[in-house]
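Peer 1: 3D, please:
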Amino acid sequence: MYSTPDPHSITRLNARKRPAAALAAGVLALALLLLVAAQLHHAWSSYEARLAETRSATSNMARALAAQGEGSIRIVDTVLASVVERIENDPGGATSARLRGYLMDTVRTVPELHGLFVYGPDGSWIVSSLATPIQGNNSDREYFQHHLKNTDGRVHIGAPVKSKSTGVWILPVSRRLENADGSFAGVVLGTMRVDFFAELYDSFDVGQSGVIFLTLDDGTLVYRRPFNATLPGTKLNGPVFKLYRENGPVGSAMLRSKIDQVERLYSYRHLDTFPLIVGSAQSKDEILAEWYRSTGALAVGSLAAILFIGWLGKRLVGQIVLRDRLEHELSLAGTTLEAKNAELRTLASVDSLTGLANRRTLDAVLARELSRARRSGAPLSLIIVDVDYFKKFNDRYGHVAGDECLRMVGSLLLASLGRPADVAARYGGEEFAVLLPDTRKDGAIKIAERMRAGLVELGIDHADNPQGVVTLSGGVYTFDAARDASLTREGLIARADQRLYAAKQGGRNRIATDLTFPAEGPA
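Peer 2: Below you'll find the predicted structure:
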């Protein structure tokens, strides 16, 4: 009941006016700090968003570049396979004029190809797509030595080299030739101009300081935009390759270039079939240029607003007076009421003995999760456990000990869960339920067995239990949307309860997942 404040109380309130004004000034200062914090948060969020947007763009670009590279090299490999088949199935075909014409026609019609060449087992030139045949020997080339030593017959992509016929940088793609007895018969080589990749990559916008690169798995550079004629064939082993070795075939990171020391956001991707890595990168400064401008303008505007609010607040603080006693008591009453409401909400959802969720909460969560599992097709597992011989425990040790036993079981169940979405509840008496969203049957069995074994390890004495300690039995049922489309909440509980009953009938201290008696669990 409200009581009228006496004069002494009013005097004390008046004496507190100046401290209250100081408090108001403090609140205003806090508000200004929060405003500054909000602006900083906004700036940081937009910074992160800008980087995330660019990371997505560079990742998509790397994916597109990888697809283009994969397709281009696959075309060359297909041509090589066709040439190998012609030669190996046509005795004397490697030296025929018809084969030379085929090579020349293929190079003219396949833009990916710079040239096609056939070398004998000693590395000598046999036939090529060149208009003017060249005499020479390529046994010193890495790809020739590779096929001489390897009989796997797979396509080989070598390090870029300068063509002996034209002097331009080329990427050698080759296959092994074999005689009928499987012995080495030479090499079929298809060459791709390194500047062919430039034609592909120049259509992508990576800014003024951006980079697009293509390398072999070992870090040997094939092409880098902007192009530098001294770089093809060199092993870089820069930060991108350290990231590749750590993260695998796909990745993104802000790294500093080993070549020009520019910090860029890199995204790379390994080709699906061939030993090549392609990547793109944009300069951090270019990525954030617009962010710098907008953040600077926002900072100036925010500073002006803060100064104005500070001046206005200073004027207003002088006008603040204390609220009257009624407002104070109403505020206090509102706070008390809210606390009581929160306490009532907690009491309505939590079991007072164990601190677990109560039956009402379990029913609500189960209905919601069952509906979600039915829509999404995700599994939903329910475990119902019961303390074995609990009535005998109460009769022998008393209800106080029984309550303590239930509290220990509740704590054990809660400690056995590993995810916020999992719910442990007291279902009634000595019976408990555990709801496991997105959990398959085998995962639910492991958790249930961990609970059963954990209770045995606690070693709570129970003279009327054949095990000598408190144990529990449990039933596990996993909802499957395809199988249980019409299953209700009550039906799900009933199926888990039936398996609990099977565990009880089977001798207790065990977990049942079907309606036959399970084997006894370890003590």
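Peer 1: switch to C-alpha atoms for all contacts and neighbour counts from now on
Peer 2: Will do.
Peer 1: check the offset of stretch 386-406 from the chain's centre.
Peer 2: 46 Å (Cα atoms, centre = their mean, to the nearest Å).
Peer 1: ends of it, how far apart?
Peer 2: 10 Å (Cα to Cα, to the nearest Å).
Peer 1: host element of the most centrally placed residue in the chain?
Peer 2: The centre of the chain sits closest to residue 251, judged by Cα atoms, centre = their mean, with a distance of 11.6 Å. Element membership of residue 251 [criterion: DSSP states H and E] is strand 250-256.
Peer 1: so what touches the helix or strand just after that strand?
Peer 2: Sequence-wise, the next helix or strand downstream of strand 250-256 (DSSP H and E) is strand 263-270. For strand 263-270, the external contacting residues (Cα atoms under 8 Å, 6 or more residues apart in numbering) are 54-55, 58-59, 62-63, 66, 210, 240, 249-257, 276-284.
Peer 1: okay, angle between strand 263-270 and strand 250-256 too, please.
Peer 2: 160 degrees (axes from the mean of the first three to the mean of the last three Cα atoms, to 10 degrees).
Peer 1: show the subsequent helix or strand relative to strand 263-270.
Peer 2: Next helix or strand after strand 263-270 toward the C-terminus (DSSP H and E): strand 276-283.
Peer 1: and that following strand, what does it pack onto?
Peer 2: On a contact count with 3 or more Cα pairs under 8 Å, 6 or more residues apart in numbering; DSSP states H and E, strand 276-283 meets helix 17-88, strand 211-216, strand 263-270.
Peer 1: ok, residue 271 touching residue 68?
Peer 2: No: here residue 271 lies out of contact with residue 68, judged by Cα atoms under 8 Å, at a distance of 9.7 Å.
Peer 1: those two - which one has more neighbours?
Peer 2: residue 271 (22 against 16; other Cα atoms under 10 Å).
Peer 1: spit out the contact partners of that one.
Peer 2: When contacts are counted by Cα under 8 Å, 6+ apart, residue 271 touches 66, 67, 69, 70, 277, 278.
Peer 1: name the nearest residue to the fifth one, ignoring sequence neighbours.
Peer 2: So the one you mean is residue 277. Spatial nearest neighbour of residue 277, excluding adjacent residues (Cα to Cα, 6 or more residues apart in numbering): residue 270 at 4.4 Å.
Peer 1: that neighbour: neighbour count?
Peer 2: Other residues near residue 270 come to 24 when the count uses other Cα under 10 Å.
Peer 1: before we move on, the earlier item: tell me if I'm right that the residue nearest to the centre of the chain and residue 245 touch.
Peer 2: No: Residue 251 lies out of contact with residue 245 (Cα under 8 Å); the separation is 10.3 Å.
Peer 1: for residue 106, see how far away residue 7 is.
Peer 2: 108 Å.
Peer 1: which of these two has more neighbours?
Peer 2: Neighbour count, other Cα under 10 Å: between residue 7 and residue 106, residue 106 has more, with 16 against 9.
Peer 1: assign the more buried one to helix, strand or coil.
Peer 2: Secondary structure state of residue 106, per DSSP: H, G, I helix; E, B strand; the rest coil, is helix.
Peer 1: please provide the structure for the following sequence as well, for comparison with the first:
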Amino acid sequence: MNNTLPAHGRLRCKDSFCTSLVVGVILVNLFAYLMVGNSLYNSRKHYDKLAEVSTQNLAKSLEGNFSDILDKLNIVLFSVGEEAERQLAAHGIDRGSLSAYAKQQVQILPEADKIAITDRAGNVLCGSDSTTEAVNISDRPYFSRLRDNADRQLVVSPLLKGKVTGQWKVIAARRYDNADGSFAGVVIGTIDVAYFDKLLSHLDIGKYGAVGVRDADFKLVALHPKGKEPASRIGSDVVSQKTRAMIQANPVTASYKTVFARDNKERMVTFRKAAKYPYYIFATISPVDYMTSWRKEALVGVVLLLLFSAMTAASARFLYKSKASALLHAEAQRYGDEMRQQNEELNAALARIKRLEGIISICSYCKKIRTEQQSWEQLEKYLSEHSDAMFSHGICPDCADEQQRLFREVALSHKDCTNSH
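Peer 2: Here you go, the predicted structure:
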């Protein structure tokens, strides 16, 4: 019995196996790609979080340094103000002595650029640099605020240009009073923005990162590194709309991603407001820098995926060839079985032909044929079993005439017999 499939069945089997193999390879590779993709996605989020934490720590550290500088300047200004009040109470302001005292305090606080003392009208009386130029600062908002408010707290102004040098300064001031408590003038301390540039320049924030300081009006106080574009210049108030919105929504601190106009590239940004002062510290880091390790992971992942895809494709090709070889083997076996069967049938036919072509013993009277088993069979049966011939019964003209003659003779004989009776 032949158990092999017919040709069309084998073709369907082959096509079905090929389809299943292709679908299987696609699904396995899709699963692998999804797994690696999900892993890389989570890894990227992890690096984003690390970058966010890094900028937060950096901004917090810089905010602490910035606030410490102004806190120390506040102490120095308080000391100079106390000296000015002491001199007023004793014999009036001694400009030389007060200048020397202010210079001594500047040496204690190297961050300070200059300390100056004004009278109640805003005229600069003296300072740590022993200047004799006539300068009036009564138009400065911080002077008006100290003059009109008896609160003797430190007032820190936004970024301003010095009236004499024209250089950008961060200015802090305190009020000092007469013995009766009336307003006597202000003690001013200035810090050149170059100091903050120098402070920031020691920080390693990557090739495309940046750190900066802005005042409450978003004017740029310090930036490292500086670009060539106008937005990188000191005093520029050009910031992204997203930054303005984030500061409005989160006045103290926030971390977010935004695209910088300087190079149209995205960065992770954290800003932090100085605790007691109208300044913001910004720390930014670029994905180009902090994603270096992730890109290496992604490259390794892609290479492994390509190798996996190549291996699965090679395995599928091997399986397909093995299946095709098995089908060809089955096909060859089927053809072999068919050939054997045909040979057997051919041999049987040849045997029958030889039997029919040889000497056949036939009875001279009944025409029966003697078989190889020495039995006698009707001619029709013998020929039917030993050839493909089939018989249909009829009568030839001679036999028909003979049968009619015999029929007439029998009929006449029957008639004569009847008449005799």
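Peer 1: what lines up with the residue nearest to the centre of structure 1 in structure 2?
Peer 2: Using TM-score structural alignment, the equivalent of residue 251 of structure 1 in structure 2 is residue 254.
Peer 1: list the contacts of that match.
Peer 2: 246, 247, 270, 271, 272.
Peer 1: now the first one. Nearest residue, chain neighbours left out?
Peer 2: Here the nearest residue to residue 246 of structure 2 in space, its sequence neighbours aside, is residue 254; by Cα to Cα, 6+ apart that works out to 7.0 Å.
Peer 1: contacting residues for the spatially closest residue to residue 137 of structure 1 that is not a sequence neighbour?
Peer 2: With sequence-adjacent residues excluded and distances taken as Cα to Cα, 6+ apart, residue 137 of structure 1 is closest to residue 124, at 4.3 Å. Residue 124 of structure 1 makes contacts with 135, 136, 137, 138, 139, as judged by Cα under 8 Å, 6+ apart.
Peer 1: the first one: neighbour count?
Peer 2: Spelled out, it's residue 135 of structure 1. Counted with other Cα under 10 Å, residues neighbouring residue 135 of structure 1 total 10.
Peer 1: what does the last one give?
Peer 2: One way to gauge burial is a neighbour count; for residue 139 of structure 1, by other Cα under 10 Å, it gives 19.
Peer 1: isn't it up against residue 122?
Peer 2: Yes: counting by Cα under 8 Å, residue 139 of structure 1 does reach residue 122; the two are 6.4 Å apart.
Peer 1: if we can go back for a sec, secondary structure and distance to residue 33 of structure 1 for the contacts of residue 124 of structure 1 - can I get that in TSV?
Peer 2: Below are the contacts of residue 124 of structure 1 laid out as TSV (DSSP: H, G, I helix; E, B strand; the rest coil; distance: Cα to Cα, whole Å):
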residue	secondary structure	distance to residue 33 of structure 1
135	coil	80
136	coil	78
137	strand	77
138	coil	73
139	coil	74
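Peer 1: rewinding a little: what distance do you get for the match of residue 251 of structure 1 to residue 26 of structure 2?
Peer 2: In terms of Cα to Cα, residue 254 of structure 2 sits 44 Å off from residue 26 of structure 2.
Peer 1: which residue ranges of the stretch 301-421 of structure 2 form strands?
Peer 2: Remark: strands assigned in the stretch 301-421 of structure 2 by DSSP state E, counting those that start in this stretch are 369-370, 376-377.
Peer 1: which residues in structure 1 does the last one align to?
Peer 2: Structural correspondence for strand 376-377 of structure 2: none found in structure 1, per TM-score structural alignment.
Peer 1: what ranges do the helices span in the stretch 151-300 of structure 2?
Peer 2: Secondary structure of the stretch 151-300 of structure 2 (DSSP state H, counting those that start in this stretch): helices at 193-201, 241-249, 287-290, 292-357.
Peer 1: show me what the shortest one is packed against.
Peer 2: Spelled out, it's helix 287-290 of structure 2. Here helix 287-290 of structure 2 touches strand 265-273, going by 3+ Cα pairs under 8 Å, 6+ apart.
Peer 1: and the angle from the strand it packs on to strand 253-260?
Peer 2: Using the same axes, to 10 degrees: strand 265-273 of structure 2 against strand 253-260 is 150 degrees.
Peer 1: map residue 59 of structure 2 onto structure 1.
Peer 2: Match for residue 59 of structure 2 (TM-score structural alignment): residue 62.
Peer 1: again, but for residue 129 of structure 2
Peer 2: Residue 129 of structure 2 maps onto residue 130 of structure 1 when the alignment is built from TM-score structural alignment.
Peer 1: doesn't that match belong to a strand?
Peer 2: No: under three-state DSSP, residue 130 of structure 1 falls outside any strand and is assigned coil.
Peer 1: from residue 190 of structure 1, how far out is it?
Peer 2: Residue 130 of structure 1 sits 12 Å away from residue 190 of structure 1, going by Cα to Cα.
Peer 1: neighbour count: the two, which is higher?
Peer 2: Under the criterion of other Cα under 10 Å, the comparison of residue 130 of structure 1 against residue 190 puts residue 190 first, with 28 against 18.
Peer 1: mind listing what the more buried one touches?
Peer 2: Residue 190 of structure 1 makes contact with 76, 77, 80, 113, 114, 115, 116, 117, 172, 173, 174 under the criterion Cα under 8 Å, 6+ apart.
Peer 1: burial check on the fifth one, number of neighbours?
Peer 2: Translated: residue 114 of structure 1. 22.
Peer 1: tell me if I'm right that it and residue 191 touch.
Peer 2: Yes: Residue 114 of structure 1 is within contact range of residue 191, at 5.2 Å (criterion: Cα under 8 Å).
Peer 1: between these two, which contacts overlap?
Peer 2: Counting by Cα under 8 Å, 6+ apart, the common neighbours of residue 114 of structure 1 and residue 191 are residue 170.
Peer 1: format the contacts of residue 124 of structure 1 as JSON lines; extra columns: distance to residue 343 of structure 1.
Peer 2: Below are the contacts of residue 124 of structure 1 laid out as JSON lines (distance: Cα to Cα, whole Å):
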{"residue": "135", "distance to residue 343 of structure 1": "95"}
{"residue": "136", "distance to residue 343 of structure 1": "92"}
{"residue": "137", "distance to residue 343 of structure 1": "90"}
{"residue": "138", "distance to residue 343 of structure 1": "86"}
{"residue": "139", "distance to residue 343 of structure 1": "86"}
